[in-house]
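**Student:** Next input, structure requested:
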Amino acid sequence: MEPKIHTLFEPVTGTWQYVVADEKTKDAVIIDSVLDYDKETGKVSTHSADQILDLVADQGYTISKILETHAHADHLTASRYLQNVLAGRQQNAPRPEVCIGQRIRQVQETMSKIYGVPQSDLVDAFDHTFSDNETFAIGSIEARAVHLPGHTPDHLGYIIGSNVFTGDSIFNPDVGSARCDFPGGSATDLYTSMQKLLCLPGHFKLYTGHDYPPDSRDVPIGQHVDGSKAVPFTTVEAQARENKHAKLGTQMEDFVTWRSERDSGLAEPKLLAQAMQVNIRGGRLPTHSSEGFKLTEVPERVAKVVQAAL
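**Tutor:** I've put the predicted structure just below:
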């Protein structure tokens, strides 16, 4: 059975957010949501997440799970905000679970030391952590969590029908691949994960976590702030033929050498420190501002649900 897929593009961080539903039962999940944050001003807002909530309400969906593909380094997750708003709205349904892969513990251990996150903030940070190839239901549709390491060690993809929500394990063909220089990242692992995806049936659709499109695209699905267009997916067949970094026939040694050299010259993501501090907490903000994470304006509805205080 195939799900109904809704795509929402967040242009500031180039992130694709997804709502995936069983149209028959109206059960649905949210994948890789964004909590808006301005690093310069310290302002938190919920415009992107509220678009998701509006869509869910308009479609009459009941959200059972809020899924993360990995602990993102480039945006803050809106998972706890969404969870708490939905819990209040879905009166006759269980509270949605915030879920991620089981190897999040490795990322939490590493990043909590770097950013001084107390271990007490990590206890029960997520409601459920998936084991490799664990299955779960979206209404009458079976979904499966698959381990796709490389960009980060905890990285998952979600196979739902003939669709794979790949996060940052593969990008569209003209973008290619993600960096692998975060702690626990591995260009060798990423190559293996990408080839694993490229060996799926050719008609399967690979929905990416980001798109950074050139100005020449004219597909009016999503749009960057500069006016260029973004697309959420390509097929396995197209990726295998066209992915500029890892199409079928690409040798592992060549990919690893190129990716390692490329990563050595990259600056760190602009929201790395802030994203890590929120995302390893499962979507909860720190309790106060710090030198590395300015919080000057947090909406009351956010402060309440993610345990934030100025």
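**Student:** CA atoms for contacts and neighbours, from now on please.
**Tutor:** Will do.
**Student:** show me the contacts for the residue nearest to the spatial centre of the chain.
**Tutor:** Nearest to the mean C-alpha position of the chain, by Cα atoms, centre = their mean, lies residue 32 at 3.5 Å. Applying Cα atoms under 8 Å, 6 or more residues apart in numbering to residue 32 gives the contacts 16-18, 66-69, 77, 167, 209.
**Student:** The structure of the following sequence is requested for comparison with the preceding one:
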Amino acid sequence: MTYPVHMTTSPHVSAFFDEATNTISYIVSEPDGDHCAIIDSVMDIDYAAGRITFDSADALIAEIERRSLTLDWIIETHVHADHLSAAPYIQEKLGGKIGVGDKITVVQDAFGKVFNEGTDFQRDGSQFDALFKDGDTYQIGGMQGFAIATPGHTPACMVHVIGDACFVGDTLFMPDGGSARADFPGGDAGVLYDSIQKVLALPDEMRLFMCHDYGPNGRDIKWETTVAEEKAHNIHVGGGKSREEFIKFRNERDATLDMPKLIIPSLQVNMRAGELPVDKDGNEMLKVPLNQL
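**Tutor:** Below is the predicted model of the structure:
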């Protein structure tokens, strides 16, 4: 298989674990330069109190400022259903372009209806600075990355390959964690299996960085593995499991799962590229649709 960029560069990757949502955000920087990208930032929310804070984002900002880096990109691997993006807050502080997969329009259309957003809510992805198509390349200083469309968990999921580092979003978890659910609107277990095969077709030594880890069976939180490890040991797709086996398992498992605790605020915010929705008077306000999810 051929790829649009060389994968011999080894970028510096700094991971930031958010305990409240089990999300890992990343700063990815040039090995010999001063440009960087952020992958999957987190905006903090006390949902019961209806209060937004920015401690997690401030930690990313502080690290970038400490290292005197220039932020080129703020990348969302998909429209997350379990945490809120801090992209606009970070952009205001540091600049950079906010990017997401071009199938964000499919997600916006589906959830625009769920949240009864009306005609004021644009469903064309214009809230983002860049909409990545499958195979698109982009620059982080002198370092090039590229996007691989990996739908199945959501229609807009994308994996980002930057040198020898691959940021998989929710497409895969650590080998003992398996894979993401595929029962959200627009999700599909068979499509997810096909997307996972794209990741497993990358070079064996490719470093894979997870968006989430839940410490299965009480182990310490981890977020980095390799293609070879996933192919050999992933409990959902490793060891040559067939597409049919995966679909049966994934559908049966998904039927037992509860909705993520932050799905209602997360979808409203993340389909807007991290901006908070407002009411007719301009007050920041979230909706709670009943019997829609």
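**Student:** Please state their TM-score.
**Tutor:** TM-score of the superposed chains, computed with TM-score structural alignment, normalised by the length of structure 2, equals 0.90; 274 aligned residues with a Cα RMSD of 1.4 Å.
**Student:** returning to what we had before: show me what the residue nearest to the centre of structure 1 lines up with in structure 2.
**Tutor:** Aligned by TM-score structural alignment, residue 32 of structure 1 pairs with residue 40 of structure 2.
**Student:** Over to residue 83 of structure 1?
**Tutor:** Aligned by TM-score structural alignment, residue 83 of structure 1 pairs with residue 91 of structure 2.
**Student:** can you count the residues close to residue 135 of structure 2?
**Tutor:** Residue 135 of structure 2 is flanked by 15 other residues according to other Cα atoms under 10 Å.
**Student:** oh, I was asking about residue 119 of structure 1
**Tutor:** 12.
**Student:** Identify each buried residue in the helix or strand hosting the match of residue 83 of structure 1, please.
**Tutor:** Here residue 91 of structure 2 sits within helix 87-94, counting by DSSP states H and E. By 16 or more other Cα atoms under 10 Å, the buried positions in helix 87-94 of structure 2 come out as 87-91.
**Student:** In this model residue 75 seems to touch the match of residue 83 of structure 1, though I could be wrong.
**Tutor:** No. Residue 91 of structure 2 lies out of contact with residue 75 (Cα atoms under 8 Å); the separation is 11.1 Å.
**Student:** intersection of neighbour lists for these two?
**Tutor:** With Cα under 8 Å, 6+ apart as the test, residue 91 of structure 2 and residue 75 both reach residue 98.
**Student:** Assumed residue 281 of structure 1 was part of a strand.
**Tutor:** No. Applying DSSP: H, G, I helix; E, B strand; the rest coil, one finds residue 281 of structure 1 to be coil, outside a strand.
**Student:** what lines up against residue 202 of structure 1 once you look at structure 2?
**Tutor:** Looks like residue 202 of structure 1 aligns to residue 204 there (TM-score structural alignment).
**Student:** cool, and residue 57 of structure 1?
**Tutor:** Aligned partner of residue 57 of structure 1 by TM-score structural alignment: residue 65.
**Student:** Okay, and that match sits in which element?
**Tutor:** Per DSSP H and E: residue 65 of structure 2 is located in helix 55-66.
**Student:** ok so, going back, can you get me a residue count around the match of residue 202 of structure 1?
**Tutor:** If we define neighbours as other Cα under 10 Å, then residue 204 of structure 2 has 14 of them.
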